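*Asks:* this is a predicted model, with the sequence first.
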Amino acid sequence: MSKLNLFNKFVFFINSIVATILLLSYLLPYVEPERSAFISVLSLTVPFLIIVNILFVIYWLLSVKKQLLLSLIVLLIGFNHIASLYRFSASKHVEDDANIAVMNYNVRLFNLFKWIPNPDVPFEISQFIKDKKPDIISMQEYRPDDGLALQEYYKFEVLSGNKIKNGQAIFSKFPIINKGSIEFPNTYNNAIFVDVVKGKDTIRIYNVHLQSLKIDASTDPLKNETSENLFKRVGNTFRLQQAQADLFLEHKAKSQYKVIICGDFNNTAYSYVYNKIKGDNLNDAFVEAGNGFGRTFNFKFFPVRIDFIMADDNFEINNFKTFEIGFSDHFPIMSKVKVK
């Protein structure tokens, strides 16, 4: 440190703070929001912290200073966190006639309130789905719309609300032999499921929509709200998400079938609810077969991945792709999986 000039001493001081916060954030998936909601909120900043630490490594590398070791070591310790943010390898792409193409998409009410200057969003989404040919489609913030043309699918939807009926839906090209809903108290969010038959296999598909953070993707969250109020609101949301995840897992534990989970968790891969739902026997399709940032939410400040497809150990994950199309504030994701 003695060989650093005054400016670089200040840079290293900031570097030390950011590296320490990132190191502590590695514990966040194991901290229950019910115990410390304030600390859990930090999970939203992990993508930003990773990117800033990478920039510090580059800065010290270009300056030929050993201080690069601080952020580099912290990043290496949390290599799995980096893998959840960015996949350096090429996308896995295994074509197999036995593949099941599973899509997840938060459709944001098919642009009901004209957030996007496009009057044909339901039709555009229909055309997109027809082009990609998924076998299973899981939709959040769904509402019945005459412009959505998916006649070749079986469908299960659960709707609520007074003026505008909306909720979750699952579309399947395979016959649905059972279906149901897991109700979350005091909210319109819930989880639904269907059991579908493909050949000799019965597969349970879950569509999970956890409590929303209610953050507008196009604006600065602090612009219209103080940081104190924002942390309090998000902390309360994380507590609700924890309770909702517990209800979902209680239901899932009773399933005797092979399981695929789709959904909008409204939280990142560094959160307690993601870690809890994923557990030890589910595989994140992006981590197994994706590449790049894999962002699923059109947040303008840094890449955010809050929509997921997971499959249990009965499946091989042969492909994953995010489609950055502008029909919602979320991007659709699709994975191709095969029963082992």
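*Replies:* Sure thing, it's come through.

*Asks:* please count neighbours and contacts with C-alpha atoms only from this point.
*Replies:* Fine.

*Asks:* show me where the stretch 151-300 of the chain has its strands.
*Replies:* 154-160, 166-172, 176-183, 190-198, 201-209, 258-264, 282-284 (DSSP state E, counting those that start in this stretch).

*Asks:* and the third one, what other elements does it pack with?
*Replies:* To tie it back to what came earlier, the one meant is strand 176-183. With contacts taken as 3 or more Cα pairs under 8 Å, 6 or more residues apart in numbering; DSSP states H and E, strand 176-183 sits against strand 154-160, strand 190-198, helix 227-252.

*Asks:* picking that back up, tell me which of the strands of the stretch 151-300 of the chain lies nearest to residue 250.
*Replies:* Across those, residue 250 has its closest neighbour in strand 176-183 (10.0 Å, Cα to Cα).

*Asks:* list the contacts of the closest one.
*Replies:* Under the criterion Cα atoms under 8 Å, 6 or more residues apart in numbering, residues 154, 156, 158, 189-197, 247-248, 251 lie in contact with strand 176-183.

*Asks:* so which of these is the closest to residue 339?
*Replies:* Relative to residue 339, the closest of these is residue 197; by Cα to Cα it sits at 12.2 Å.

*Asks:* what sits against the closest one?
*Replies:* Residue 197 is in contact with 174-177, 203, counting by Cα under 8 Å, 6+ apart.

*Asks:* and those residues, which are buried?
*Replies:* Listed as buried from those are 174, 176, 203; burial here means 16 or more other Cα atoms under 10 Å.

*Asks:* surely residue 296 and residue 326 touch.
*Replies:* No: under the criterion of Cα atoms under 8 Å, residue 296 makes no contact with residue 326, lying 11.3 Å away.

*Asks:* can I get the buried ones among the contacts of strand 176-183 as something I can paste into PyMOL?
*Replies:* Per 16+ other Cα under 10 Å, the buried members of the contacts of strand 176-183 correspond to this PyMOL selection:
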select buried, resi 156+158+189+190+191+192+193+194+195+196+197+247+248
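
*Asks:* another structure for you, compare them:
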Amino acid sequence: MKHVVKIILLILNTLWGLLLIMGAYSAYCPTRVGILLELLFPLNLFVCVAFLFVWLAYNPRYIWVPVAALVLAWGGIARYCPIHKPQPPDNSAPGFTLMTYNVYFLLDYEGSDTPQNRTISFLLAQDADLVCLQEAPELADPNPGLKVAQAQIDSIHARYPYRIPTSHGMNFLSKYPARLLFDTVYSESSAVAAYRVQIGEREVTVVNQHMESIGLTQTDKELYHEITAHPNTDYLDEVKKHLLSKLVNAARARNKQADLTAEKIEELAGNVIVCGDFNDSPLSYAVRRFRRMGFRNAYNELGLGPGITYHANRFWFRIDHILYKGNMEARWLERLRYKSSDHYPLLVRFAWEPPAEIH
């Protein structure tokens, strides 16, 4: 009997190890299977780590099986869950701070009873030099329904003299001179806008991206919540019917949008930042598409842990990203756990580097 148990455990461990490895590199094969493996990556990672402890307790000589899977999948693991010592905020080197934040249309996710809009108060308190907003109104006038006070609007206008609202809730706030380069709508829930910012003698192009949402209905979200709270095989047909097809279709749409944005910016030289609500994980094709263009992922260089940026409905994923390239370097990063929105914002400090020498 013990031998049979060992064989079953080896088969299961090998299977989950293969799923983990394929999920780690699923962006190289953005098919339906690849997309599903990407979505299941955190579950497969958890199972493989669990097998480490199973073999330690049951038969340590086979611990090499989960270890081998983890080593082979390390490229994906490091992108999904980087391990870096947090750097304290230090603005001594010349540069600028940038925040990306999906502000949930300035609604209060927690429904707090405050006299003024919590999200705007939070933005002002962070005092970032450049702010990329998604799902944001124009911030031109007070709005009693959202508790947006005239004093808050006045503070935004004084703090950020350069404001560029565009279609589909995209908004850009800047302390420095900025102009719109392009504004493109991809669908009812996705758009992209790019801005050229002059910071002293330097220029930086900021691309504010809001990619295709999953498009789940309230019924879908309640189903997912029930599944994660009480796992049951009775839900499998409903999952396949209501959730998986929507997840896969939305991922395919984001892949196309990533290609379109990449084509728009591939000729842009100098300092470029692509940030926003990607609605996609660090292992996705969309993120890899920009990595292939030489972009670096600020969170992967500075973050610690999975860095969840979406916290609603048990969809705990890092779907907001800040990618960059040029003569600058991300020095510190904060994931600000403030729950006035269903997203957490990311705040990064960039320091200028000397221009590359021409030989």
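*Replies:* Nice, I can see it. Fair warning: this is a prediction, and the values are worked out from it, not measured in the lab.

*Asks:* TM-score of the superposed pair?
*Replies:* Remark: TM-score between the superposed chains equals 0.87 [TM-score structural alignment, normalised by the length of structure 1]; 326 aligned residues with a Cα RMSD of 2.5 Å.

*Asks:* can you put the helices and strands packed on strand 176-183 of structure 1 in CSV and add distance to residue 42 of structure 1?
*Replies:* Output for these, formatted as CSV (distance: least, Cα to Cα, whole Å):
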stretch, distance to residue 42 of structure 1
strand 154-160, 32
strand 190-198, 25
helix 227-252, 9
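
*Asks:* tell me the contacts of residue 304 of structure 2?
*Replies:* 81-86.

*Asks:* could you rerun that using 10 Å?
*Replies:* 81-86, 333, 335 (Cα atoms under 10 Å, 6 or more residues apart in numbering).

*Asks:* with residue 127 of structure 1 instead?
*Replies:* Residue 127 of structure 1 makes contact with 121, 133, 148-150, according to Cα under 10 Å, 6+ apart.

*Asks:* try residue 26 of structure 2
*Replies:* 19-20, 33-39, 41, 76, 283-285.

*Asks:* let's see that with 7 Å instead.
*Replies:* Counting by Cα atoms under 7 Å, 6 or more residues apart in numbering, residue 26 of structure 2 touches 34-35, 37-38.

*Asks:* picking that back up, what remains of the contacts of residue 197 of structure 1 once you look at structure 2?
*Replies:* Compared against structure 2 with both residues aligned by TM-score structural alignment, their matches' Cα atoms under 8 Å, these retain 174-176, 203.

*Asks:* pick the one among those residues closest to residue 59 of structure 1.
*Replies:* residue 203 (49.7 Å).

*Asks:* against residue 219 of structure 1, how distant is that closest one?
*Replies:* Taking Cα to Cα, to the nearest Å as the measure, residue 203 of structure 1 falls 40 Å from residue 219 of structure 1.

*Asks:* please name the residues that touch residue 135 of structure 2.
*Replies:* Applying Cα under 7 Å, 6+ apart, we find residue 135 of structure 2 in contact with 102-105, 169-170.

*Asks:* residue 129 of structure 1 versus the residue in structure 1 that it lines up against, what's the distance?
*Replies:* In structure 1, the residue matched to residue 135 of structure 2 (TM-score structural alignment) is residue 141. According to Cα to Cα, residue 141 of structure 1 stands 17 Å off from residue 129 of structure 1.

*Asks:* could you do residue 219 of structure 1 as well?
*Replies:* From residue 219 of structure 1 to residue 129 of structure 1 the distance is 29 Å (Cα to Cα).

*Asks:* of these two, which one has the most company?
*Replies:* residue 129 (17 against 12; other Cα atoms under 10 Å).

*Asks:* element containing the more buried one, please.
*Replies:* Element membership of residue 129 of structure 1 [criterion: DSSP states H and E] is helix 121-132.

*Asks:* how about the helices in structure 1?
*Replies:* For structure 1, the helices defined by DSSP state H occupy 6-25, 37-41, 46-62, 68-77, 79-85, 121-132, 227-252, 272-278, 285-289.

*Asks:* same list, those, but as CSV with distance to residue 339 of structure 1 please.
*Replies:* Formatted as CSV, those follow (distance: least, Cα to Cα, whole Å):
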stretch, distance to residue 339 of structure 1
helix 6-25, 35
helix 37-41, 35
helix 46-62, 33
helix 68-77, 34
helix 79-85, 24
helix 121-132, 20
helix 227-252, 19
helix 272-278, 19
helix 285-289, 14
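
*Asks:* looking at those helices, which is buried most?
*Replies:* With neighbours defined as mean count of other Cα atoms under 10 Å, the helices of structure 1 peak in mean count at helix 285-289, which reaches a mean of 23.

*Asks:* which stretch of structure 2 lines up against it?
*Replies:* Under the criterion TM-score structural alignment, helix 285-289 of structure 1 matches residues 298-302.

*Asks:* quick one: residues in contact with that stretch.
*Replies:* With Cα under 7 Å, 6+ apart as the test, stretch 298-302 of structure 2 has contacts from 79, 82, 84, 86, 322-323, 330, 332-333.
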